[in-house]
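Student: Make a model of this:
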Amino acid sequence: MSRIPAFVSRLVLGTLAIAASAQAAPTCPDFAEPAAAAKVATVGGKPITRAEVDEKLGEALCAARMEHAQKIHELRTQALESLINDRLIEQAAKAAGAPDTGAWLMTQLQAAVKPVDPAAVQAFYNENQQRMGGKPFEEMQGPIAQYLDQQGKEQAYGDLLAKLREAAKVEELMAPFRLPVEAVGPASGPEKAPITLIEFADYECGYCARATETVKAVRAKYGDKIRFVFRDFPLEFHKNAAPAAIAARCAAAQGKYWEMHDALFENSQGLGAETYGRLATQLGLDMGAYMTCMGDPAQMMALQADMAAGRKAGVSGTPAFFINGIPLSGAQPVEAFTKIIDAELARKPGK
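Tutor: Below is the predicted model of the structure:
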């Protein structure tokens, strides 16, 4: 059987090497760790165990294990997509009576792609002339036409796969990668909602401020199907982020958490003690109780617990989201959330 063209393999898996490795099932060596009680060194006759080493590593070990597990899941997901696509193409070629799968695929792509319009080549050159290194149109005309032709084939390949997937009723059963992030902290939405959306954020982070509108849109779209939990993760280089987080916590003590939360993000570029006091006054807080709370060391301890939980889950920047434990990093568009949420709502229990 002829293999799928190289550009298609690169599109699916990124490299031909990964595509080739997906064809076989090599036996991996067993990287089993020594038992926790196993001696890994002795000093003056006194043993040091693997458990002591792990304790010394602390959060770094958790982060390394999480990164390792996530990478393996990503590779398996890519390989699964490749296998599904290969199977769909093979079945379609066989149904068409084609003896050569690769040749059949190229025939389908060529039939779906119109010849490159010379006007499109000229337009591409004009729009990207600064990236052409001063080369004249006559020299770049051929490479540009080849590039546009390949782009057309890649689009046609995607369209073909989508059509074949729909007809074959593909059902992916591999469970998504999840992290055990505790949903503790200020929350909004039913406790038994099918979707738990956890956000780790920083009040001085511009991306986090913009993400608040996205979160509001997502919550409005799904209503009682979502429970939203906010956890603090002030970044070290944002000096006002931790005090702002404590200000929100102290407002929570008087039943005004979400009001302060929203106000802080609206003022994310002007945070400071004066701002916190002004917002507390506007919210009608008992200022004596509020100021006492702001100076309570317990608030910083609670804040640090949130940060530790974030680091344990691999959070290193903000905003960081977890949808039923599925990580989603950065200020993503609404569509990125809905893709995961819709899949979670459609997923069978226990999957």
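
Student: drop to CA atoms for contacts and neighbour counts, all remaining ones
Tutor: Noted.

Student: would you list every one of the strands in the stretch 51-200 of the chain?
Tutor: For the stretch 51-200 of the chain, the strands defined by DSSP state E, counting those that start in this stretch occupy 187-188, 195-201.

Student: right, so of the ones you listed, which gets closest to Ala336?
Tutor: With respect to Ala336, and counting by C-alpha to C-alpha, the nearest of the strands of the stretch 51-200 of the chain is strand 195-201 at 12.9 Å.

Student: next helix or strand past that closest one?
Tutor: helix 206-222 (DSSP states H and E).

Student: Show me what that following helix is packed against.
Tutor: helix 257-266, helix 334-346 (3 or more C-alpha pairs under 8 Å, 6 or more residues apart in numbering; DSSP states H and E).

Student: quick one, the first one and helix 206-222 angle?
Tutor: Here helix 257-266 runs at an angle of 130 degrees relative to helix 206-222 (axes from the mean of the first three to the mean of the last three C-alpha atoms, to 10 degrees).

Student: Identify all contacting residues around helix 257-266.
Tutor: Residues outside helix 257-266 that contact it (C-alpha atoms under 8 Å, 6 or more residues apart in numbering) are 186, 203-204, 208-209, 212, 244, 247-252, 271, 276, 279-280, 283.

Student: To compare against the first, here's the next sequence to fold:
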Amino acid sequence: MTRQMGIIAFCLLVPLGASFSADSGKKSEPVARIGDTVITESDMREALGMALFQAENTLYQTKRGWIDERVRDILFEREAKETKLSRFEWEAREIAARVAQPTQEEINAMLQRVPAEQSASTETLRRVTEYLSAQKRSSREEELYQQLSSKYSAKILLEEPSAPNIVPTYAADDPVKGPKDAAVTILEFTDFQCPWCQRSQEFVKRVEQKYKDKVRFVSRQFPLIRIHPRAKPAAEAALCAREQGKFWVFHEKLFEKQQLEDADFTRYAREAGLDKSQFEKCVKDHKYAARVDKDLLDGQRFGVQGTPTFFVNGQSVGFNNLEASVEQELAKAKAAPSK
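Tutor: Modelled structure (predicted):
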């Protein structure tokens, strides 16, 4: 799966149709002023959504990792001093002497996860043994860390960022197929040049065939522009096909061979029975470029980092778990009391 790095643009206007819960203590703090116009912390957080949370969480994890190591170091030094041992002697007694060597059963279990052509080599055996030993040592260190944190009243005061409450949504004019009153809605963020997106379509078709009267499909665009230069033109072309009622036919043709030059778009349009002049003008004028950009921004707000990303009734799901997730949602709908 590929990853879209960074934020493409900053949007001052909050896209409609998504719920958001900001930190109540910060919601009204100004972050910028233009004359008498104020941009608040809440404006920023609503516009950036999960993209901002993910960035803050990455920073938090970096800080937390350093703090944990520093606290651990101080605790171990303090305990060694209390037992009148050097740090080296204390670790030898409390960690090294208490960590058992990997058993043959553990080694064999790990070797089963190694490619067959490598599993018999001496070097692989050495690496597996070292890995298992390091895991055991790490577990013992963590056990001591927890015990000593309690003994010496160690507390981590760094505040962890809270994930915003954002429900992935779609607009009334987004490409949709399936009954309006379907119990399950599958929202897809896709990239027509992405090989994983192409592969995911077999899972989508399987779900569509099995639950065609119970599931609603929605497609939104998330071209990974930095690594897939033809993905955005393809997304725009698909939306041009949509205005003639042929989005899903075009969607399938784009994924069928992933040939995405302008001449290919024209050929697909002809095969789909589109009005050639209308389609070509739409593509040439980049009529839906802004719409694709909005999908990208919304996707980032919803936590989309790569493609394909699927949401089943608002919950992010891997494409290989689509069928199981649909089954779960249908079971919930069936068990819910009728209104």
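
Student: if we can go back for a sec, deepest in the core, which of the helices and strands packed on helix 206-222 of structure 1 is it.
Tutor: helix 257-266 (a mean of 19; mean count of other C-alpha atoms under 10 Å).

Student: Quick one: distance of it to the chain centre.
Tutor: Counting by C-alpha atoms, centre = their mean, to the nearest Å, helix 257-266 of structure 1 is centred 25 Å from the centre of its parent chain.

Student: What range does that helix cover in structure 2?
Tutor: Here helix 257-266 of structure 1 aligns to structure 2 at residues 247-256, judged by TM-score structural alignment.

Student: And that stretch against structure 1, how far off on average?
Tutor: Superposing on structure 1 and averaging over aligned pairs (mean C-alpha distance after the TM-score superposition for structure 1), stretch 247-256 of structure 2 comes out at 0.9 Å.

Student: Let me see the contact set for Gln141 of structure 1.
Tutor: Val121, Gln122, Tyr125.

Student: Let me know the closest of the residues you listed to Met106 of structure 1.
Tutor: When the contacts of Gln141 of structure 1 are ranked by distance to Met106 of structure 1 (C-alpha to C-alpha), Val121 comes first, at 22.6 Å.

Student: What distance do you get for the closest one to Ala156 of structure 1?
Tutor: From Val121 of structure 1 over to Ala156 of structure 1 the distance is 19 Å, taken as C-alpha to C-alpha, to the nearest Å.

Student: which strands and helices sit next to the lengthiest helix in structure 2?
Tutor: Counting by DSSP state H, the longest helix found in structure 2 is helix 41-82. Secondary-structure packing of helix 41-82 of structure 2 (3+ C-alpha pairs under 8 Å, 6+ apart): helix 87-94, helix 122-151, helix 289-301.

Student: That one versus helix 289-301: what angle between them?
Tutor: 30 degrees.

Student: Counterpart of Tyr276 of structure 1 over in structure 2?
Tutor: So, by TM-score structural alignment, Tyr276 of structure 1 is matched to Phe265.

Student: The host helix or strand of that match vs structure 1, mean deviation?
Tutor: Assigned by DSSP H and E, Phe265 of structure 2 belongs to helix 262-271. Superposing on structure 1 and averaging over aligned pairs (mean C-alpha distance after the TM-score superposition for structure 1), helix 262-271 of structure 2 comes out at 1.3 Å.
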